[in-house]
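*Asks:* Structure for the following, please:
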Amino acid sequence: MSTLILIPARLASTRLPGKPMADISGRPMIVHVAERARESGLGRVVVATDTEAVRDAVQAHGFEAVMTRTDHESGSDRIFEALSALDPGGKVETVINVQGDLPTIDPETIRAALRPLEDRAVDIATLCVEIHRDEEKTNPNVVKVVGSPLSDTRLRALYFTRATAPWGDGPLYHHIGLYTYRRAALERFVSLSPSPLEKRERLEQLRALEAGMRIDVEIVQSVPLGVDTVEDLARAREILTSA
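*Replies:* You can find the predicted model right below:
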């Protein structure tokens, strides 16, 4: 499959303003994310941004960047605009959306997000990790995947929720918001209006499930560090400085 890795990046973060440009070992955080994506070896890597400073920094470090509108409500809308600009002829078959605040992500984790699309029936692929800490099981900020097991390493998603689910004995899974889309699935997804359960749970991926799209979930071993706070940034700097 022809694969394009897109990394949406915007400066307007309320908890950590300007975070794509935050310095980590002499390079902006967004450049570290692009480096991890390139190390996955899956294909072309492009940063999609609405800010010239981000574009210029990315290009200065040898990566591609594309400008997108400032009024997108979600990263999915931003990457679809970028895809349309970068590949108007429709040659790209799959798009991987890697969040721009994951500077320490293991390239193998990115590769794992492509595997469920080996099944032609799957529209969208994503990732999860088994939850082992009790406090995470009841934390609404830890999104859970409710899924039907397909193998030891894969689920078919039935629902995503902030609640503690499913009930009863057995593992619970923490959803990781890294997505791989078939091109047609991404195009359909961004054409849909926000769905009732999406608005209720505040989880965009429910729009796809409510529309009858199939999402399969690869089970990986660790949650990548998302940089949302000053403390997260300090941890990322520690990890990448000692690497």
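*Asks:* CA atoms for contacts and neighbours, from now on please.
*Replies:* OK.
*Asks:* so Pro103 sits in a helix?
*Replies:* No. If the criterion is DSSP: H, G, I helix; E, B strand; the rest coil, then Pro103 is coil and not within a helix.
*Asks:* residues contacting it?
*Replies:* For Pro103, the contacting residues are 29-30, 32-33, 36, 225-227, 236, by C-alpha atoms under 8 Å, 6 or more residues apart in numbering.
*Asks:* Could I get the full set of helices for this protein?
*Replies:* 29-39, 52-60, 75-86, 107-112, 134-137, 183-191, 196-201, 205-210, 230-242 (DSSP state H).
*Asks:* Any idea which of the ones you listed gets closest to Tyr159?
*Replies:* helix 205-210 (7.1 Å; C-alpha to C-alpha).
*Asks:* list the helices and strands that closest one packs on?
*Replies:* Applying 3 or more C-alpha pairs under 8 Å, 6 or more residues apart in numbering; DSSP states H and E, we find helix 205-210 packed against strand 154-161, helix 196-201.
*Asks:* Can you tell me which of these is packed in deepest?
*Replies:* Burial of the helices and strands packed on helix 205-210 is given as mean neighbour count (mean count of other C-alpha atoms under 10 Å); strand 154-161 ranks first at a mean of 20.
*Asks:* Please provide the structure for the following sequence as well, for comparison with the first:
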Amino acid sequence: MNALILIPARMAATRLPGKPLADINGTPMIVHVARRAAESGLGRVVVATDSREVAEVVAGAGFEIAMTRSDHQSGSDRIFEALIALDPAGAVETVVNLQGDLPTIDPASIRAALAPLADPAVDISTLGVEISREEEKTNPNVVKIVGSPLSPARLHALYFTRATAPWGDGPLYHHVGIYAYRRAALARFVALPQSALERREKLEQLRALEAGMRIDAAIVDAVPLGVDTPEDLDRARAMLA
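*Replies:* Here you go, the predicted structure:
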């Protein structure tokens, strides 16, 4: 697939202000993420940001940047603006939205996120990991995928929730927030209004499901550390030391 990896980055994170430039062992976090993206070998890597400071740091590390507006409500909106600016002719077929706070993500997991798009019925693909820690099963900050198993390595997503679901015996899956979109699916998604369940669960992927779009998840072995707090940042420094 002709893929473009876009990494949205903004400085206004509430729990960890200035997060993209947080130092991890001498390297800003956003640069770590860009390096993991480049190591995936999927193709062009661009950081989409509204911050000149982020842009200068990223460009200084040798990566491409796309300047975007500052009023976007989500990373999906930001990457769509960047996509139109970077590829107005529509040559890019697949767009990967890689969050800029995943400095420990395995490049193989980034590649795995595209696998479900081999099925032409799939609009958006993402990642899941089987939950092994009991406390995560009831943690509302751990988003769960409720889906129909298509194989040991793939789910057809039916719902995403902060609740403990589904009920009964069997595995629960932690949703990893990386998305691969067909270009037309991304264009459709950002044009949709917020949905009722999206607002209730505070999960934007529910907008796509409520609109009848299909999301499948590739199942991988490990959850990358998402850096949202100073404590997470300390963990990332230890993991990447």
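*Asks:* Superpose the two chains and report the TM-score.
*Replies:* Once superposed, the chains reach a TM-score of 0.99 (TM-score structural alignment, normalised by the length of the second structure), with 241 aligned residues with a C-alpha RMSD of 0.7 Å.
*Asks:* ok, now how distant is the spatially most central residue of the first structure from Trp167 of the first structure?
*Replies:* Among the residues of the first structure, the one closest to the centroid is Leu178, at 2.4 Å (C-alpha atoms, centre = their mean). Remark: distance between Leu178 of the first structure and Trp167 of the first structure (C-alpha to C-alpha, to the nearest Å) = 25 Å.
*Asks:* just Thr3 of the first structure next, same as before
*Replies:* Using C-alpha to C-alpha, we find Thr3 of the first structure at a distance of 37 Å from Trp167 of the first structure.
*Asks:* Over to Glu81 of the first structure?
*Replies:* 39 Å.
*Asks:* Show the end-to-end separation of stretch 187-202 of the second structure, please.
*Replies:* Using C-alpha to C-alpha, the end-to-end distance of stretch 187-202 of the second structure comes out at 21 Å.
*Asks:* now do stretch 45-61 of the second structure
*Replies:* 12 Å.
*Asks:* ok, and what's touching it?
*Replies:* So stretch 45-61 of the second structure is in contact with 4-11, 20-21, 30-31, 34, 37-38, 63-70, 78-79, 82, going by C-alpha under 8 Å, 6+ apart.
*Asks:* Out of the contacts of Pro103 of the first structure, which comes closest to Leu150 of the first structure?
*Replies:* Nearest to Leu150 of the first structure, judged by C-alpha to C-alpha, of those is Leu225 at 27.0 Å.
*Asks:* Now do the same contact list for that closest one.
*Replies:* Neighbour list for Leu225 of the first structure: 102-105, 232, 236 [criterion: C-alpha under 8 Å, 6+ apart].
*Asks:* Now with 10 Å, please.
*Replies:* Leu225 of the first structure sits next to 101-106, 232-233, 235-236, 239 when contact means C-alpha atoms under 10 Å, 6 or more residues apart in numbering.
*Asks:* Same check for those residues, but in the second structure.
*Replies:* Shared with the second structure under both residues aligned by TM-score structural alignment, their matches' C-alpha atoms under 10 Å, the contacts from these are 101-105, 232-233, 235-236, 239.
*Asks:* from those residues, which would you call buried?
*Replies:* Buried members of these, scored by 16 or more other C-alpha atoms under 10 Å, are 101-105, 233, 236.
*Asks:* Farthest-apart pair in those, please.
*Replies:* Ile105 and Leu233 (13.6 Å).
*Asks:* what about the strand ranked longest in the first structure, how far off from the second structure?
*Replies:* Criterion DSSP state E: the longest strand present in the first structure is strand 173-182. Strand 173-182 of the first structure differs from its equivalent in the second structure by a mean of 0.5 Å after superposition (mean C-alpha distance after the TM-score superposition for the first structure).
*Asks:* Now that strand: buried residues?
*Replies:* In terms of neighbour count (16+ other C-alpha under 10 Å), strand 173-182 of the first structure has its buried residues at 173-176, 178-182.
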